[in-house]
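Visitor: need a structure here:
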Amino acid sequence: MRIYVFKIPGVTEALKDQAPNCEHRYCVRHMYQNMSLKYKGDELRKLLWRAASTGNKKEFTSWMKKIEAADRKENPQHVTAFEWLGKIPPVHWARSHFFSSCLCDVIVNNMAESFNSYVLEARDMPIISMFDWIRRKLMVRMQEKRIGMEKYDGDICPNILTKIRKNQDLAGDCSTLYCGLKEYEVETGTEQYIVDLEKMVCTCGMFQLCGYPCAHACASIIQHRLNIDDFVSPCYKKEAYLRTYAYIIHGVPGESGYIKTDFEPLQPPPIVKAKGRPKKKRRKGVDENEGSLTRRGLTHTCYKCLQQGHNKKTCTKPTNPRSKFYKGADGEQGKKKKSQSLTLQQQTSIVVGT
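Guide: Model prediction:
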């Protein structure tokens, strides 16, 4: 059974009490996975991601109206996907409602999944051995990251620099008009945005949310002939990175160096072996596996109806006359008919192959 954070109201209330200044976000992929149990369709999936990804509240409202219109066609008298999403505060899952103080636009829990994969080897260990394994792993990682950044010649961290360069490329499609001081009107496609380089904000919402220039801000900076590095938040600079990894995790002596106490040693809990093979990888959602795939990554073809996406066990369509399972009025199987309908080129290839 899979349980997601946004389905547990107790976690939300606990974070409000214990960490009131921390932003609490939900994973949009898990949200859609729950939503797809009742509201299906590729159109709703795309609209949900558009609504969650935009940094502008007006665009968010526009995408939500499209979600309502798309689902109203299918369920005119039922609770729509729009109403289902309305029960979840957008401050937890939509970029347009995030606090800009975090300088983070993440809307999925990939970081947690990555860490889960990172410590996969230690998950079956006893608790103390597991913690010690993780400690050693992180101890080495922190020093490797610090040494690697010390050799780096740039001022902005490489991953953020790659994103900025991508925005610079997108800035070529923007038309910029200078308003005065450090304010610009930027037109891209059918949309217009206002960029204020003095306040480091853009009406698209992504400049202030991420902490580095969006494509509209890059277009304004280029026209004003300014240095883009001056408009990047200090948290993305090399100096801040080195401060983060300046600390070390100290070494711990082996078991022979542990402090002896008069208490009785803790005994491990009884081991209850579950049935079947232990699961190592997480169970993927329905939206992550589109169609049945073979080991080679190819879509299955049903031997009964000769269509892709399923197999003969789950097939509900009529048998194709070209299928080997087809039996005509004469009782002959379709396999013989199929062999008789081979083209000359196919017959030649068979002879050559033999």
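
Visitor: C-alpha from now on. contacts and neighbour counts both.
Guide: OK.

Visitor: and residue 57, what does it touch?
Guide: Counting by C-alpha atoms under 8 Å, 6 or more residues apart in numbering, residue 57 touches 96, 97.

Visitor: ok, now how distant is it from residue 95?
Guide: 9 Å (C-alpha to C-alpha, to the nearest Å).

Visitor: Show the contacting residues for residue 129.
Guide: Residue 129 neighbours (C-alpha under 8 Å, 6+ apart): residue 122.

Visitor: let me redo that: residue 180
Guide: Counting by C-alpha under 8 Å, 6+ apart, there are no residues that residue 180 touches.

Visitor: Repeat that for residue 42.
Guide: For residue 42, the contact set (C-alpha under 8 Å, 6+ apart) is empty.

Visitor: Against residue 15, how distant is it?
Guide: Taken as C-alpha to C-alpha, the span from residue 42 to residue 15 is 34 Å.

Visitor: now the helices for the stretch 201-350 of the chain?
Guide: Listed in chain order, the helices of the stretch 201-350 of the chain (DSSP state H, counting those that start in this stretch) span 206-210, 215-223, 238-244, 334-340, 344-353.

Visitor: Off-centre distance for the last one?
Guide: Its chain's C-alpha centre lies 48 Å from the corresponding centre of helix 344-353 when counted by C-alpha atoms, centre = their mean, to the nearest Å.

Visitor: Make JSON lines out of the helices of the stretch 201-350 of the chain and add mean neighbour count and distance to residue 297.
Guide: Shown next, in JSON lines, are the helices of the stretch 201-350 of the chain (neighbours: other C-alpha atoms under 10 Å; distance: least, C-alpha to C-alpha, whole Å):
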{"stretch": "helix 206-210", "mean neighbour count": "24", "distance to residue 297": "36"}
{"stretch": "helix 215-223", "mean neighbour count": "25", "distance to residue 297": "36"}
{"stretch": "helix 238-244", "mean neighbour count": "15", "distance to residue 297": "40"}
{"stretch": "helix 334-340", "mean neighbour count": "14", "distance to residue 297": "27"}
{"stretch": "helix 344-353", "mean neighbour count": "10", "distance to residue 297": "26"}
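
Visitor: how about this one, so we can line them up?
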Amino acid sequence: MRKLGQEGLDSILWYKLNTWCKNYFEEYSKCDVVDNNITESFNAWIVPARYKTIMTMLEEIRVKMMKRIGELGEFSNTWITDISPMSLKIFQENIQKSMQCNLTWNVETGFEIKHHGITHTVDIVNRRRSCRSWQLRGIPCPHGVAALHYKNLEPIHYVANCYSKETYLSTYAHFIQPMNNMKMFPTSNNQIVKPPKIRKLPGRPGKVRRKEADEGRKTRKLSKKAVVMTCRKCGTQGHNKRGCPARNQVGSSQSTKPCSKARSTGPSQSSEPSSQTHVLLFVTPKCMLYV
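Guide: Presented below is the predicted three-dimensional model:
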């Protein structure tokens, strides 16, 4: 990344590489995702309940979680295989890519897979590949699929157990039990904790999460970031025609023109014809100057 001249590397490399760089991830998690948006998703999911009293907020969150766990538990009935739909989609994409691979077998467990001019090694017994894609995801990569097909093995049986229906059902095996209404709760003898006094803050309260400066915006308009303003009057960058210095100078020069002499030096008001020729020099909103 330094050789490519990427900016802001000092702030990124300050963190440990095994927390954000896929090449240093551990293999036991079987996940190659480098972001974690579960907290933001949960906060957006409970926005209507967050602005209510504590007991009402907890009750609404409990009901939402109870419905959510039940719906996700029933979702497994729509699966067409024993692995999850997202892992099945990745697995099918790897099958299509495996058709472009050329392999060489060492008559034991090792394979050399050549794909787009790059050669990788695959060990189907230990489920390992030199680029670590199979180890990180837990789904056979295109090279692993080609090696398994060469040995007449079914690649779907080599998908990690974390993507199976059995593991999915065990995750949602514990349900939240229903409860009576809050009016039917037993009365507590403890001291009542009163909430703090509400202090109204200036301005309208914000309900939308503040985004980072480099975070994308959901809009169809093109971003004007790093666009230099150009004046249409003088062609100079850094201002527009409303704040153009040339425009202000022209307006001030016209407003400071004397008009008293122009009126006194105008054509004669006598009835006698004059042989002098009057030339109009300039016209202002207040006077005209003749010579």
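
Visitor: Now render the helices of the stretch 201-350 of the first structure as a markdown table, adding distance to residue 321 of the first structure.
Guide: Formatted as a markdown table, those follow (distance: least, C-alpha to C-alpha, whole Å):
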| stretch | distance to residue 321 of the first structure |
| --- | --- |
| helix 206-210 | 56 |
| helix 215-223 | 56 |
| helix 238-244 | 66 |
| helix 334-340 | 6 |
| helix 344-353 | 19 |
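
Visitor: wait, which of those is closest to residue 30 of the first structure?
Guide: Among the helices of the stretch 201-350 of the first structure, the nearest to residue 30 of the first structure by C-alpha to C-alpha is helix 206-210 (22.6 Å).

Visitor: Next, the mean deviation of the closest one compared to the second structure.
Guide: Here helix 206-210 of the first structure, set against the second structure after superposition, deviates by a mean of 1.2 Å using mean C-alpha distance after the TM-score superposition for the first structure.

Visitor: what about that helix, distance to the chain center?
Guide: Taking mean C-alpha positions (C-alpha atoms, centre = their mean), helix 206-210 of the first structure and its chain are 19 Å apart.

Visitor: Would you check the span in the second structure matched by that helix?
Guide: Per TM-score structural alignment, the counterpart of helix 206-210 of the first structure in the second structure is residues 133-137.

Visitor: Over to stretch 160-169 of the first structure?
Guide: Going by TM-score structural alignment: stretch 160-169 of the first structure matches residues 87-96.

Visitor: now do stretch 105-114 of the first structure
Guide: Against the second structure, stretch 105-114 of the first structure falls on residues 32-41 (TM-score structural alignment).

Visitor: Stretch 10-26 of the first structure now?
Guide: So stretch 10-26 of the first structure sits over no part of the second structure, by TM-score structural alignment.

Visitor: And for stretch 222-233 of the first structure?
Guide: Under TM-score structural alignment, the match for stretch 222-233 of the first structure is residues 149-160.

Visitor: And that stretch, what's buried?
Guide: 155, 156, 158, 159, 160 (16 or more other C-alpha atoms under 10 Å).

Visitor: would CSV of the residues you listed with distance to residue 208 of the second structure be doable?
Guide: Below are those laid out as CSV (distance: C-alpha to C-alpha, whole Å):
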residue, distance to residue 208 of the second structure
155, 45
156, 43
158, 44
159, 40
160, 39
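
Visitor: From start to finish, how long is stretch 50-58 of the first structure in a straight line?
Guide: 12 Å.

Visitor: That one maps to which residues in the second structure?
Guide: Under TM-score structural alignment, there's no match for stretch 50-58 of the first structure.

Visitor: distance from the helix ranked longest in the second structure to the first structure after superposition?
Guide: Using DSSP state H, we find that the single longest helix of the second structure is helix 54-75. In the superposition against the first structure, helix 54-75 of the second structure averages 1.5 Å from its aligned positions (mean C-alpha distance after the TM-score superposition for the first structure).

Visitor: how big is the offset of the next helix or strand after that helix relative to the first structure?
Guide: Next along the chain after helix 54-75 of the second structure, taking DSSP states H and E as the criterion, comes helix 85-98. Helix 85-98 of the second structure differs from its equivalent in the first structure by a mean of 1.3 Å after superposition (mean C-alpha distance after the TM-score superposition for the first structure).

Visitor: what's in contact with the first helix or strand past helix 85-98 of the second structure going along the chain?
Guide: Scanning forward in sequence from helix 85-98 of the second structure by DSSP H and E, the next helix or strand is strand 102-105. Applying C-alpha under 8 Å, 6+ apart, the contact partners of strand 102-105 of the second structure are 111, 112, 113, 114, 115, 146, 147.

Visitor: Next up, the contacts around residue 33 of the second structure.
Guide: Not one residue lies near residue 33 of the second structure by C-alpha under 8 Å, 6+ apart.

Visitor: quick one: what helix or strand has it in it?
Guide: Short version, using DSSP H and E: residue 33 of the second structure is in no helix or strand.

Visitor: still on that earlier bit, right, so of the helices of the stretch 201-350 of the first structure, which gets closest to residue 268 of the first structure?
Guide: Of all these, helix 238-244 comes closest under C-alpha to C-alpha, at 36.8 Å.

Visitor: Give me the range in the first structure that the longest helix of the second structure lines up against.
Guide: Using TM-score structural alignment, the partner range for helix 54-75 of the second structure is residues 127-148.

Visitor: cool, and stretch 204-213 of the second structure?
Guide: Going by TM-score structural alignment: stretch 204-213 of the second structure matches residues 277-286.

Visitor: Check the spacing between residue 171 of the second structure and residue 76 of the second structure real quick.
Guide: From residue 171 of the second structure to residue 76 of the second structure the distance is 12 Å (C-alpha to C-alpha).

Visitor: could the contacts of strand 102-105 of the second structure go into CSV alongside distance to residue 228 of the second structure?
Guide: Shown next, in CSV, are these (distance: C-alpha to C-alpha, whole Å):
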residue, distance to residue 228 of the second structure
111, 56
112, 53
113, 51
114, 49
115, 46
146, 53
147, 55
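
Visitor: Go through these and flag which are in helices.
Guide: Going by DSSP H, the helices hold 146, 147 from the contacts of strand 102-105 of the second structure.

Visitor: Generate the PyMOL command that creates a selection of the buried members of the contacts of strand 102-105 of the second structure.
Guide: In PyMOL, this line selects whichever of these come out buried by 16+ other C-alpha under 10 Å:
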select buried, resi 111+112+113+114+115+146+147
